[in-house]
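Student: Okay, sequence plus prediction incoming.
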Amino acid sequence: MPPSTYREVRLAARPGRDLGPEHFEIAEVPLRAPAAGEVLVRNLVLRIGAATRTLMADAHGLPMASYEPGRPLRGSALGEVVAAPGTSLSPGDLVRHDFGWQQYATLPAANVRRIDPARWPDPAACLSQGFAGWLAVDRVARIRCGDTVLVTGAAGGVGCVAAQFARLRGAGRLVGTTGSRRKAGFLLRELGVDAVLVRGEGPMEEQLRAAAPEGIDVLVDTVGGEQFQSALALARRRARLVVVGALSGQAAGGTRSHVALDTLALCSRGITVSGLSATDHRASAERWEEEFSAGLREGTLTFPHVRLSGIDQAPGALLDLLAGRHLGTVLVEPT
């Protein structure tokens, strides 16, 4: 039997530049039974993402609405159906939804998606942020055999997957950026990256010139700022630059990430710059899951992640993610 109450993480107050524990509140609330057409889900795993920080601000022009103080935070979660009256779901079914940051969720059945556990060696891998990285590599940049590819934030949830697919698609030289020597070692040993640029160990452009002296053909950018500008400086003719994130701005509490663009370089070298939002490509989600899960089963892909236990760990997990302390996708088991 489900409990009469559960815990959820709420936005206590909108943060300014600095985010701290005081901006979160863990509340105990009554558990509401589902009405006909609704589903009660016990959340098993929730994903912590940098976008949560952006949505804590009173942001405008984003594909999702900002969080409201006093209301629970949202985020992708994997859960188990407890009850689903008047629906095609059954108790015990695994489902994915966007009402994480809480131990239980009661929501319309139309807002959940059934997950086939036989498809996934670890069902939590369905929460991978790699969809955006796969789209960048496969659908936008369309990597060709022999391309030199740069993935910024390559040890993050998106970057880890983008780097692996870049190699599978034939990248001739694969370069990544990260924030520590520990992560650089992981990228070199575990993901087969050829060279790693480490933030803080000298100007990024100089590091990139040494790692890719002939320039780059493809950029998958999750960071922005100096790293994007360095890639643009080293972009070869007809290079494809794909922007899937802006962690440099998000980590600092901003909702903007500004860089200077040399438009003459863009047109004279035929460089394309594409902004990519995974929300615009929902029709490709099934194909992505098929390929990613097959790679995990066959051992050609991995799902780097960290998993923490307890709903009270979620706020600290976000703070640590923004500070660059975690590697891969960050997951929290809320119960």
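Tutor: Here it is on my side, so go on.
Student: drop to CA atoms for contacts and neighbour counts, all remaining ones
Tutor: OK.
Student: Residue 285 is in what secondary structure piece?
Tutor: Counting by DSSP states H and E, the element that carries residue 285 is helix 285-298.
Student: Confirm that residue 238 sits in a helix.
Tutor: No. Counting by DSSP: H, G, I helix; E, B strand; the rest coil, residue 238 is not found in a helix; it is strand.
Student: Now for it, how many residues are close by?
Tutor: 16 (other CA atoms under 10 Å).
Student: Pretty sure it sits against residue 267.
Tutor: No. Contact between residue 238 and residue 267 fails when scored by CA atoms under 8 Å: they sit 9.5 Å apart.
Student: follow-up on the earlier one: name the residues of the helix or strand that the helix holding residue 285 is followed by that come out as buried.
Tutor: Where DSSP H and E defines the elements, the next helix or strand beyond helix 285-298 is strand 305-309. For strand 305-309, the neighbour count (16 or more other CA atoms under 10 Å) marks 305, 308 as buried.
Student: next SSE after strand 305-309?
Tutor: Taking DSSP H and E, what comes next after strand 305-309 is helix 314-322.
Student: helices or strands up against that next one?
Tutor: strand 38-48, strand 329-333 (3 or more CA pairs under 8 Å, 6 or more residues apart in numbering; DSSP states H and E).
Student: how about JSON lines for those strands, with distance to residue 155 added?
Tutor: Putting the helices and strands packed on helix 314-322 into JSON lines (distance: least, CA to CA, whole Å) gives the following:
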{"stretch": "strand 38-48", "distance to residue 155": "15"}
{"stretch": "strand 329-333", "distance to residue 155": "9"}
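Student: put this beside the first:
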Amino acid sequence: MTSTTTPESASNLTVRLASRPEGEPTPENFAMAEESLPTPRDNELLLRTIYLSLDPYMRGRMSEAESYAAPVPVGGVMEGGTVCEVMAANTDMFDVGDIVLAHTGWQQYAVASDRVVRKIDPTRAPITTALGVLGMPGFTAYAGLLVIGDPKPSETVVVAAAAGPVGSAVGQIAQIKGARAVGIAGGPAKVEYLKKELGFEVALDHRSPDFVDALAAATPEGIDVYFENVGGAVFDAVLPRMNEFGRIPVCGLVSQYNATSLPDGPDRVPMLMSRILTKSLTVRGFIQREFVRAHYRDFQQDMAGWLTNGKVRYREDVVEGLENAPDAFVGMLRGDNFGKLMIKVGDDPTAGPPAATTAS
């Protein structure tokens, strides 16, 4: 069955990778172009992007360095998760007007197979949450913490980048499970948010000159679980405080994504390995997709319930206009965003009156 509606534009604004960055990305690494609308074939959909997710992993896709996924080719559309409206459907699986979760990247319109998108129910929660607390970031927090971190009641869980979409969920889930959450963020506003809005028992500013001493004071009995999002100086402060049999889920290393060489100083690998050995630490890198089959359904049920009863709160940072995606992305890598960062690419047919960026 084929059904269509008239697109808002006769052309498609795209953002492509113009060149591979050396160090921090710049606007020159991106190229914008008005292109013709794609045409769906059998079993395909024409999608109009409403929201585009911006996430730290995208920095890795801009590089040719070995990783768990192929890089975006130079000249290719920047990749990313999206919430879209179906504009044309050459399939019986979807109808025009359906809202779907896709991975169509930095562009206004895209064609996708009906087998790689998932319908979103706008009555269940705001559709933005499919890119945040009910989507990949939320699931990353849920699986990484509960499967690898395995927090026990009364244990101390420390999480870096705690005001971000992953870190904020980690801390709140830890507390739901009876653990003590210590959040680390950058700047007084984010620290205040963790304590007053999200209910973290302790929140610390990693930019503070007394951060190392403050972390020691906040963890008098050591750290049982450290959820790693940052690396660098934060990890350096945390490692000596890890307890025997401590667990470290390694989700991200955002402080290192723009590095072009190894850091100066002595080789600290022997010290790290010695600490892992003598404290019997579990250090486990992970990509959320490896847990989807076993845990995604539980996540959807649990997180929806926690949102409904107010045990989990979230914050979104929405930037208007696809043309602003490069600047917003570079700012995110510096820590400028406050909450789940996304670009509003087009009109949201599910939206009511304008709302604040913080939701609960």
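Tutor: Yep, that arrived. These figures come from a predicted structure and were not determined experimentally.
Student: thinking again about what came up before, nearest to residue 136 of structure 1, out of the helices and strands packed on helix 314-322 of structure 1?
Tutor: Residue 136 of structure 1 lies closest to strand 329-333 among these, at 17.6 Å (CA to CA).
Student: Show where that closest one falls in structure 2, residue numbers please.
Tutor: Residues 340-344 of structure 2 are where strand 329-333 of structure 1 lands when matched by TM-score structural alignment.
Student: and that stretch, how far from structure 1 on average?
Tutor: Mean deviation of stretch 340-344 of structure 2 from its aligned counterpart in structure 1 after superposition (mean CA distance after the TM-score superposition for structure 1): 0.7 Å.
Student: distance of the counterpart of residue 219 of structure 2 in structure 1 from residue 148 of structure 1?
Tutor: Taking TM-score structural alignment, residue 219 of structure 2 has residue 212 as its aligned residue in structure 1. Look at residue 212 of structure 1 and residue 148 of structure 1: by CA to CA, to the nearest Å, they are 8 Å apart.
Student: Now the common contact residues for the two.
Tutor: Taking CA atoms under 8 Å, 6 or more residues apart in numbering as the criterion, residue 212 of structure 1 and residue 148 both touch residue 175.
Student: what about these two, which has more around it?
Tutor: residue 148 (24 against 18).
Student: ok, now how distant is whichever residue in structure 2 pairs up with the more buried one from residue 65 of structure 2?
Tutor: Alignment note (TM-score structural alignment): residue 148 of structure 1 maps to residue 156 of structure 2. Residue 156 of structure 2 is 35 Å from residue 65 of structure 2, where distance means CA to CA.
Student: Now do the same for the counterpart of residue 280 of structure 1 in structure 2: helix, strand or coil?
Tutor: Aligned by TM-score structural alignment, residue 280 of structure 1 pairs with residue 290 of structure 2. What three-state DSSP gives for residue 290 of structure 2 is helix.
Student: Over to residue 215 of structure 2?
Tutor: helix.
Student: what sits against it?
Tutor: Listed by CA under 8 Å, 6+ apart, the contact partners of residue 215 of structure 2 are 204, 237-238.
Student: Check residue 96 of structure 1 too.
Tutor: Per CA under 8 Å, 6+ apart, neighbours of residue 96 of structure 1: 76-79, 112-115.
Student: can we see that at 10 Å?
Tutor: 41, 43, 45-46, 76-80, 111-115, 124, 126-127 (CA atoms under 10 Å, 6 or more residues apart in numbering).
Student: Equivalent analysis for residue 125 of structure 1, please.
Tutor: 78, 289, 292-293, 296, 302-305, 329, 331.
Student: What is the nearest of these to residue 244 of structure 1?
Tutor: Closest to residue 244 of structure 1, out of all of the contacts of residue 125 of structure 1 and judged by CA to CA, is residue 329, at 15.5 Å.
Student: Can you get me a residue count around the closest one?
Tutor: For residue 329 of structure 1, using other CA under 10 Å, the count is 26.
Student: ok, it touching residue 126?
Tutor: No. Counting by CA atoms under 10 Å, residue 329 of structure 1 stays clear of residue 126, with 11.1 Å between them.
Student: ranges for the helices of structure 2?
Tutor: 57-61, 136-143, 165-176, 188-196, 211-218, 232-238, 269-278, 292-308, 325-334 (DSSP state H).
Student: how far apart are the third one and its match in structure 1?
Tutor: If I follow you right, that is helix 165-176 of structure 2. Counting by mean CA distance after the TM-score superposition for structure 1, helix 165-176 of structure 2 comes out at 0.9 Å.
Student: relative orientation of that helix and strand 340-344 in degrees?
Tutor: Here helix 165-176 of structure 2 runs at an angle of 140 degrees relative to strand 340-344 (axes from the mean of the first three to the mean of the last three CA atoms, to 10 degrees).
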